[in-house]
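Chemist: Okay, structure incoming, though there's no sequence with it:
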């Protein structure tokens, strides 16, 4: 028998669809169901690498872990990664397909995508009891509905009951719900079986009259009002960069000040998330040199276009500013594209990053990067291969990059010795400048604590000696906390009744 299906759609982007899906995945798993997440088409800056080297949206990787299943590319068969203005990399079943303009994708690829999506959904339907589908943006975008393969088309294809999520924090929540429902056709609206109001703050009783009116006006029950909660679960949407966690603290508010450059095409920005858990550490996003200040650690993150973002760094004056920080002794850490920028030269003979050509890097590491057409996507383990940190400290992470970076001279050493025999990254002899392709490196909590303590030692501060929880322990606790929070604030019995009633006849 085909799996039951529950779909979470939203009145807009960043209303909390991914988090609600994650919560339901854990709730249903706790209740003994074999549950799996699914999103047919995802546009995300942050991606997840499956065990077999496929690339999917980070949210589906997180949701799979919450559901206690191994993530596969069937859970997100099509991934779009913005690369340039109006151009995205199209990833099909975890592998690079091609770079495509928005117009070309809409006009030429969307209908080709449906057999790919259907193949994945049919496979999941045969293997699981329940599919928790996540929509994309809003299901009521009139200019996109005829080519929308992520919302109501998937609800129809899986006979899914739909829960509509609205974000009360944004304001205009009632209008967003009524407007969304008004723009759906009759068959689409009939699939909406419940409403969840998310990110609520304040006195619950002040919302009662509004909820009563909403249910009477729409005929759809409000299943729950979810109070705002800050849970450390990775985000994938660029809108998360403006969240409370990233609002700029004053540098003197924390013993250790970490700055990350907000590149125009930033990707996998969740690499810095573990620092939020470190005591007395503040993390700032820096969009211009006026905000740069004098951090203890500067992180240059990943990017979907290294060449363009390197030129942006130079145009904005960051190159000179970074060199001045290096002279002061600031530690610099480049990840993926940030690592490539730290080198002497970048060469793009196959024009994989745009028009091709070459560029001079920041010249802080004696390395050269040559871009190639084959993307490296793999989960990896490795050991620190230099004495900058504890020798042989084993790290886990994942690689997502185009290009090979070669060390040019003996002024630096490889940073990691990988389990497959390769070396990764580069580090100067004094350990001040580090570059690596390892995403997720700071999720190795012992490594991160050692790095923080080295920054503290430099400032004459005592080390932090409290026990370090592993990243797996932290994630597991976060999933359980989120699941219990949602379970306590929704009518789960109504959700189960929705799943028991077939709506195929609609």
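Modeler: Yep, that arrived. All figures in this text were calculated on a predicted structure; none of them were measured in a lab.
Chemist: from here on, contacts and neighbour counts on C-alpha atoms
Modeler: Will do.
Chemist: start to end distance for stretch 379-396?
Modeler: Distance across stretch 379-396, first residue to last, is 8 Å (Cα to Cα, to the nearest Å).
Chemist: And stretch 175-188, by the same measure?
Modeler: End-to-end distance for stretch 175-188: 18 Å, by Cα to Cα.
Chemist: Then stretch 137-152?
Modeler: 12 Å.
Chemist: ok so residue 369 is a strand residue?
Modeler: Yes. The assignment for residue 369 by DSSP: H, G, I helix; E, B strand; the rest coil puts it in a strand.
Chemist: Compute the number of surrounding residues for it.
Modeler: Close neighbours of residue 369, defined as other Cα atoms under 10 Å, add up to 23.
Chemist: Got another one to weigh against that:
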């Protein structure tokens, strides 16, 4: 089955994860699949392949090991018009958006169908996620992830609409009406997402939509806070005033710990800070102005696919000076991956930006040289007396020339840098790190001794499964998975009402 959406951010990823969790709880061997993902949030599988983090999250929902089969094509934007193309977990080059759309069927569609066939062979069910909207008619001819995939594999399609944005009935009808007759044959029904209020108020609209399209609404999913896990795209993140509060329990000490995450350009793997937000008493805020980090106890410079561009932005907005003042005052800073690179002495980049040698912020004794080969790894180590694991996704090679050893990087005073993503998900290390940060910041903050990030993530995935089980027509969903698209669905011409 293919889960499509009226727009990006309609809820395709979480609905796909929820269906995977519902099915696996019924004893079904299920796998997620997204033919093509555009995202700067990625993950490294056990065999060293890079895939979208949303597919890794969906694999966790399905209780299976993530694999490149689940996301054969990953596009990582490097600007407004170019992306790095990652095929079967390995980067194969940079292409313009137009160039990729012109070439992608010839380049990858056979491989996409082979991956889907392999997952179908080894699992009872495969829940596929679309991208953007299936009604992007300007891209239909080269589509491999929405109706192009559904037509090739004869997949029933369920379209998700976000009612919180408004206009959901128009969006669902318009999406259907813009499709060709052949595509409409596969569109089996709709899911309405993020509803607030009494569902009985929707019933006249649900009946009218079915009358207009001949297709049922298969569920109305209520709005739930805290379920936007592993978002795909940091480019859509609203930076000013954005707070992530995964855990609202009171802090163990008398004070909270305030974390400011600098929203650098082309921000990647910003989900690294989710584990901080899961700690009681830790408030995480994304910001992009120097004055917004002045009262922070910890400033995080996250990953980016534009290290040189991020350096330019930090200098333009006065953030470089603010970070230098923090370092001189012994106030904590953590740089992760690209954020680690900008804290170093210099960056030699003939690969990503082709800017040559650019001076870094000089807060860590590190020199970065970009290599054409990408490092993709799942390292392990120890830090602050605790075991640490992580994953690496970077072209920059670090020449660490001093400071204290730290996994994937180094530390000088209260400035920490690492190429490792995911370290903060290690509970023992995270608590030790936060204790050190609180001491350096002069805060009476004590990490909770029993916060387990993996368990919190499991609870979130179970909540997604509950949403599907309690608010969707699971019998109808199961019939679609088992029997394929229904027959005899009417054609909906544009302007039918």
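Modeler: Everything's here; your move. On a predicted model such as this, the values are computed, not experimentally measured, just so you know.
Chemist: Under the alignment, what does residue 219 of the second structure map to in the first structure?
Modeler: Here residue 219 of the second structure is matched to residue 224 in the first structure, going by TM-score structural alignment.
Chemist: quick one: the helices in the stretch 201-350 of the first structure?
Modeler: Assigned by DSSP state H, counting those that start in this stretch, the stretch 201-350 of the first structure shows helices spanning 208-218, 306-315, 318-328, 337-341.
Chemist: re the thing from before, show me the residues around the match of residue 219 of the second structure that make contact.
Modeler: Residues near residue 224 of the first structure by Cα atoms under 8 Å, 6 or more residues apart in numbering: 195, 196, 197, 489, 490, 491.
Chemist: Same check for these, but in the second structure.
Modeler: Mapping those onto the second structure (both residues aligned by TM-score structural alignment, their matches' Cα atoms under 8 Å) leaves 195, 196, 197, 489, 490, 491 still in contact.
Chemist: quick one: the counterpart of the fifth one in the second structure from residue 195 of the second structure, how far?
Modeler: By that I understand residue 490 of the first structure. Counting by TM-score structural alignment, residue 490 of the first structure corresponds to residue 472 in the second structure. As judged by Cα to Cα, residue 472 of the second structure and residue 195 of the second structure stand 13 Å apart.
Chemist: Touching both of those two, which residues are there?
Modeler: Counting by Cα under 8 Å, 6+ apart, the residues touching both residue 472 of the second structure and residue 195 are 220, 221.
Chemist: Show me what counts as buried in stretch 438-452 of the first structure.
Modeler: Going by neighbour count (16 or more other Cα atoms under 10 Å), the buried part of stretch 438-452 of the first structure is 438-449, 451-452.
Chemist: in the second structure, what residues pair with it?
Modeler: Using TM-score structural alignment, stretch 438-452 of the first structure pairs with 420-434 in the second structure.
Chemist: What is the neighbour count of the corresponding residue of the first structure for residue 277 of the second structure?
Modeler: Aligned counterpart of residue 277 of the second structure in the first structure: residue 276 (TM-score structural alignment). Other residues within reach of residue 276 of the first structure, judged by other Cα under 10 Å, total 14.
Chemist: and residue 276 of the first structure, what does it touch?
Modeler: By Cα under 8 Å, 6+ apart, the neighbours of residue 276 of the first structure are 245, 282, 283.
Chemist: Same question for residue 16 of the first structure.
Modeler: Contacts of residue 16 of the first structure (Cα under 8 Å, 6+ apart): 10, 165, 167, 198.
Chemist: let's see it at 10 Å
Modeler: Contacts here follow Cα atoms under 10 Å, 6 or more residues apart in numbering; on that basis residue 16 of the first structure touches 8, 9, 10, 22, 165, 166, 167, 197, 198, 199.
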